[in-house]
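Enquirer: Just the structure for this:
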Amino acid sequence: MFLPMFLILAVLLMIACWQDFHDYRIKNNLIVTGTVLGIALNTFLFVETGFLDSLIGLGFGLLLLLPFYLLRIMGAGDAKLLAMIGAFVGQNDILWVFLYTLVAGGLLALVFSLWHGKLRRMIDNVMLTCLPVLSTSKSECFKDNPSFSAEASQSAGKLPYAIAITAGTGFFLAMKHFQ
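Expert: Now for the predicted structure:
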């Protein structure tokens, strides 16, 4: 990635992290500004991606996190932030950014749940989420397990996911640069 593009993206992501950490919201004007900048820089500088590749990256970025938004696992700002990143990195790299983001998000959730003393609740929620994949009912799995929390369906807390998106993006771009 061209250094000025990387720096612009880094500044936008830092602002998004700050907004998400303080308000649990990422403002639309930041997302729109970043998206326009990503598409414009890719269109006029022709560094690695062009206009069409940038638009496809934008669409893929949105589609990758849209199911998480629809399931109310994360906010719309998170999905739009990944779409904005797609406008910068293009269609070839947005899937990798997404995968690195998921890993960073898991680690961040672990750290936040430990920090707030809600690790057990988070583990119970993960187990409840995975149960539909199994053909066993909840009552059969946990009838003899006294450690399973009856409050597992309660949230373990909010997570400023822009931090995970930023970490995943930064780690991917660093790995790509040093290859």
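Enquirer: alpha carbons only for contacts and neighbour counts from here, please
Expert: Fine.
Enquirer: ok, for Gln19, nearest residue in space, not its chain neighbours?
Expert: Ile26 (5.6 Å; CA to CA, 6 or more residues apart in numbering).
Enquirer: can you pull the contacts of that neighbour?
Expert: Contact analysis of Ile26 by CA atoms under 8 Å, 6 or more residues apart in numbering lists 16, 19-20, 77-78, 81.
Enquirer: out of those residues, who's nearest Thr35?
Expert: Lowest distance from Thr35 to the contacts of Ile26 (CA to CA) belongs to Leu81, with 8.9 Å.
Enquirer: Please give the structure of this sequence too, so both can be compared:
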Amino acid sequence: MNVSVGGFLFIAWAVVVAISDCRARRISNSIVVAGLAAAFGCAFLQCGPFGVSPAQAAIGVLIGLVALLPFFALGLMGAADVKVFAVLGAWCGMHALLGLWMAASFAAGVHALWLLVITRTRLAGLVRHHGATFELAGKRSTPYAACLTVAASAWLVLQGLTRVLR
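Expert: Just a heads-up that it's a prediction; the model follows:
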């Protein structure tokens, strides 16, 4: 196993999370557990795409869980979002979590604004839009776990580009 395999595992997991979140606004525990197992497996085999040790992965999980748990407790975030953030802590380490959180929150804010604009323009009859607007069961929401995994995937790609350009 080498770093490219770890990177492939991470991207595959991130894609599954993003698709599940966008389509159903639900991420099964089996997807979360698979990501956690892959992250720790890569950490133990020293083939993770972010170069995280097992100790860093464990600390990342705890920090990721504790950081977003209050938002879940207040009803502002789903449990899957918190669990995915914890798994990202295992993949990326705690040092990356603040940046990932900020990037994902920015993306989620842009998505929420887009939903507001498209909803208002449809109501006013200004725009005829028949495509999906991330509406599920009559509720508009942002797939935050997808935003998190896209931010982490973009960071991985940027790291790879930086290495190639050196």
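Enquirer: just to revisit the earlier point, which of the contacts of Ile26 of the first structure are still contacts in the second structure?
Expert: With both residues aligned by TM-score structural alignment, their matches' CA atoms under 8 Å, the contacts of the contacts of Ile26 of the first structure that the second structure also has are 16, 19-20, 77.
Enquirer: In the second structure, what residue corresponds to the residue nearest to Gln19 of the first structure?
Expert: Under the alignment (TM-score structural alignment), Ile26 of the first structure maps onto Ile27 of the second structure.
Enquirer: I'd like the distance between its match and Ala39 of the second structure.
Expert: Distance, Ile27 of the second structure to Ala39 of the second structure, using CA to CA, to the nearest Å: 17 Å.
Enquirer: what two of the kept ones among the contacts of Ile26 of the first structure have the greatest distance between them?
Expert: Largest pairwise distance in those, by CA to CA, is 10.5 Å, between Gln19 and Gly77.
Enquirer: Quick one: residues in contact with whichever helix or strand Val33 of the second structure is part of.
Expert: Per DSSP states H and E: Val33 of the second structure is located in helix 29-45. Helix 29-45 of the second structure is contacted from outside by 1, 6, 9-10, 13, 16-17, 48, 51-54, 57, 83-84, 87, 90-91, using CA under 8 Å, 6+ apart.
Enquirer: mean deviation of that helix from the first structure?
Expert: For helix 29-45 of the second structure, the mean deviation from the first structure after alignment is 0.7 Å (mean CA distance after the TM-score superposition for the first structure).
Enquirer: From the chain's centroid, how far away is that helix?
Expert: 15 Å (CA atoms, centre = their mean, to the nearest Å).
Enquirer: what comes up buried for that helix?
Expert: Neighbour-count burial for helix 29-45 of the second structure flags 31-32, 35-36, 38-43 (criterion: 16 or more other CA atoms under 10 Å).
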